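S.K.: Here is a sequence with its predicted model. Questions after.
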Amino acid sequence: MQNLNVIYEDNHIIVVEKPVNVPSQGDKTGDKDMLAIIKEYIKEKYNKPGDVYLGLIHRLDRPVGGVMVFAKTSKAAGRLSEQVRVKEFKKTYLVIVDGKLEKDKDTLEDYLLKNERNNMSKVVKEETKNSKLAKLDYEVIKYNKEINLSVLKINLHTGRHHQIRVQLSSRGHSIYGDQKYGGRGHGKQIALWAYKLCIKHPITKEEMEFKCMPKLEGSYP
């Protein structure tokens, strides 16, 4: 069984660190995904016969690592999915981008359109058919003048396809290591990490916060 960093677990939810380059769920590559890895972990740990239930509540892009929560019961899955729908499910990211941003803090709003053929999204006009509103807040944590890179903290209001990557690159601040959207650092790991997750426990209603910091083993600048 693949090593799994379990941050928190009870009878209703399991919170884990998703490693970089592991899919959140099965895809056409057939590579082992987080759903399969966690099901295997539960099956072995609790010696469960037959199929294990595990609800996927949210996703991270394959190259992105960080904290994720999965539901161990259908009731927990339904309640967590409702938190996502009403925007009570809060995800915070750390990211390294090209250049110096004009403002230390700001809210970015765009309309995005996904191209299914190349699995990329782009900023379009509001009236564009099938476009969706994308909104995020950012705060500059640090700017390194020598290498012209900024570290940002990102809070998402919406969860659109490649949202952070597209909104930042459209303003000339591509993410370091993001080959799809023009980032510097060819061959490096994309410098985007889901480091904090805030939810209400689906059963006890307790406010819960989980953090998981990236391992900086030469992958990032």
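M.R.: Yep, that arrived. Computed from a predicted structure; not experimentally measured.

S.K.: contacts and neighbour counts: CA atoms only from here.
M.R.: Will do.

S.K.: And the strands in this protein?
M.R.: Ranges of strands within the chain are 6-9, 13-18, 55-56, 65-71, 90-98, 105-115, 120-124, 132-144, 149-156, 192-200, 207-211, based on DSSP state E.

S.K.: what's the closest of the ones you listed to Lys180?
M.R.: Closest to Lys180 of the strands of the chain, according to CA to CA: strand 120-124, at 7.9 Å.

S.K.: let's bring in a second model and compare:
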Amino acid sequence: MEDQSINPDDLYEHYSFVAEKGQQPLRIDKYLMNFIENATRNKIQAAAKSGNIFVNDVPVKSNYKVKANDVIRVLFEHPPHEYLLVGEDIPIDIVYEDDDLLVVNKPAGMVVHPGHGNYSGTLINGLIFHFENLPKNSSDRPGLVHRIDKDTSGLLVVAKTEDAMNHLSNQFAEKTSEREYVALVWGNVDEEQGTVEGNIGRHPKNRLQNTVFEGDDAYKGKPAVTHYKVLERFGYVTLVSCRLETGRTHQIRVHMKHIGHTLFNDERYGGEKILKGTTFSKYKQFVENCFKILPRQALHAKTLGFEHPSTGKWMSFTSELPEDIQNCIAKWRDYAKHQSL
């Protein structure tokens, strides 16, 4: 019988992880479910059965127990879908455009670039349909200078030329760009304003989350700084403005949770539970209604400022809070008013 073994060098890497030093033995199908977004156990088991899951370059079955320092790779015969970019006629809300760049107001629910589980309908699919020859960034993504999460709404700048890409990317790296977000968070924020500093990196136990690393572990994350100020108080929740000095993945969501103020209805970080308030069933019903009105994390990229790559002129853009956030705030404002009577 001919040898059916697969040579890992002939395959494309889709995922790669190194198990933490403190990793307790855990079945690989369970382990990967914590690390791969939108993956089902059936899909993982099917991949293992087909010989696509490798540990230390040896294919393993789904009952393999992951141990500390294991190098886990998921390899397939086809390249990752995010590299197979297809233009799609998706409407894009363009706030400003010239020869060098465009500023886009992204709706909540739109993914910025293709990735696992989201291969179409992304902002990039729309951009490459409407614009030719967009420059690639360091991750090979056309036009993207920065990104915002799928369920965050608001402003993004997109580069149309190589020079604009370099110039704008440098501004984000040098922290000279201006980015202000509005967020509704759980709890009554103590200070009128403050700064959260803390290195952010992938959560060791849940790769879909990021976390703040402190003390002896601080070296694990990347430096992150968020300045916040209170805009309005509603008792059990607070409306805040957050200004980013750095741009880490989920930065505001992670930093606000770190100081005890998880974003309202942020499912990934536990904000879809009632974290503050009374035990009255009437209150519970009120919050559930707010979740229905705003079925995502309450975060909007409101202001974006940068130096124009060609003219050197400072440009600043502001976008209205979307209707879902406005309606949710109105409900809380009304609730707070009646509570204080």
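M.R.: Happy to help now that I have it. Quick caveat, the model's predicted, so the values are computed rather than measured.

S.K.: What TM-score do the two superposed chains give?
M.R.: Here the TM-score for the pair of chains, by TM-score structural alignment, normalised by the length of structure 1, is 0.89; 212 aligned residues with a CA RMSD of 1.9 Å.

S.K.: before we move on, back to that, winner for burial among the strands of structure 1?
M.R.: strand 65-71 (a mean of 25; mean count of other CA atoms under 10 Å).

S.K.: which residues of structure 2 does that strand align to?
M.R.: Alignment of strand 65-71 of structure 1 against structure 2: residues 153-159, by TM-score structural alignment.

S.K.: with structure 1 superposed, average distance for the matching stretch?
M.R.: For stretch 153-159 of structure 2, the mean distance to aligned residues of structure 1 following superposition is 0.5 Å (mean CA distance after the TM-score superposition for structure 1).

S.K.: what residues are up against the residue positioned nearest the centre of structure 1?
M.R.: Centroid check for structure 1 by CA atoms, centre = their mean gives Leu60 as the closest residue, at 3.7 Å. Applying CA atoms under 8 Å, 6 or more residues apart in numbering to Leu60 of structure 1 gives the contacts Pro23, Ser24.

S.K.: Kindly report the same for Gln209 of structure 2.
M.R.: Neighbours of Gln209 of structure 2 in contact, by CA under 8 Å, 6+ apart: Arg202, His203, Arg268, Tyr269.

S.K.: so what corresponds to the last one in structure 1?
M.R.: Structural correspondence for Tyr269 of structure 2 with respect to structure 1 (TM-score structural alignment): Tyr181.

S.K.: Help me confirm that that match comes into contact with Arg165.
M.R.: Yes. Checked against CA atoms under 8 Å, the pair Tyr181 of structure 1 and Arg165 is within contact range at 6.9 Å.

S.K.: who touches both of these two?
M.R.: Ser174, Ile175.

S.K.: Which residue, neighbours along the chain excluded, lies closest to Lys229 of structure 2?
M.R.: Closest residue to Lys229 of structure 2 apart from its sequence neighbours, by CA to CA, 6 or more residues apart in numbering: Gln193 at 4.0 Å.

S.K.: how far does stretch 149-160 of structure 1 sit from the chain's center?
M.R.: Chain-centre distance of stretch 149-160 of structure 1: 10 Å, with CA atoms, centre = their mean, to the nearest Å.

S.K.: Read off where that stretch ends up in structure 2.
M.R.: Going by TM-score structural alignment, stretch 149-160 of structure 1 lines up with residues 237-248 of structure 2.

S.K.: Then stretch 87-105 of structure 1?
M.R.: So stretch 87-105 of structure 1 sits over residues 175-193 in structure 2, by TM-score structural alignment.
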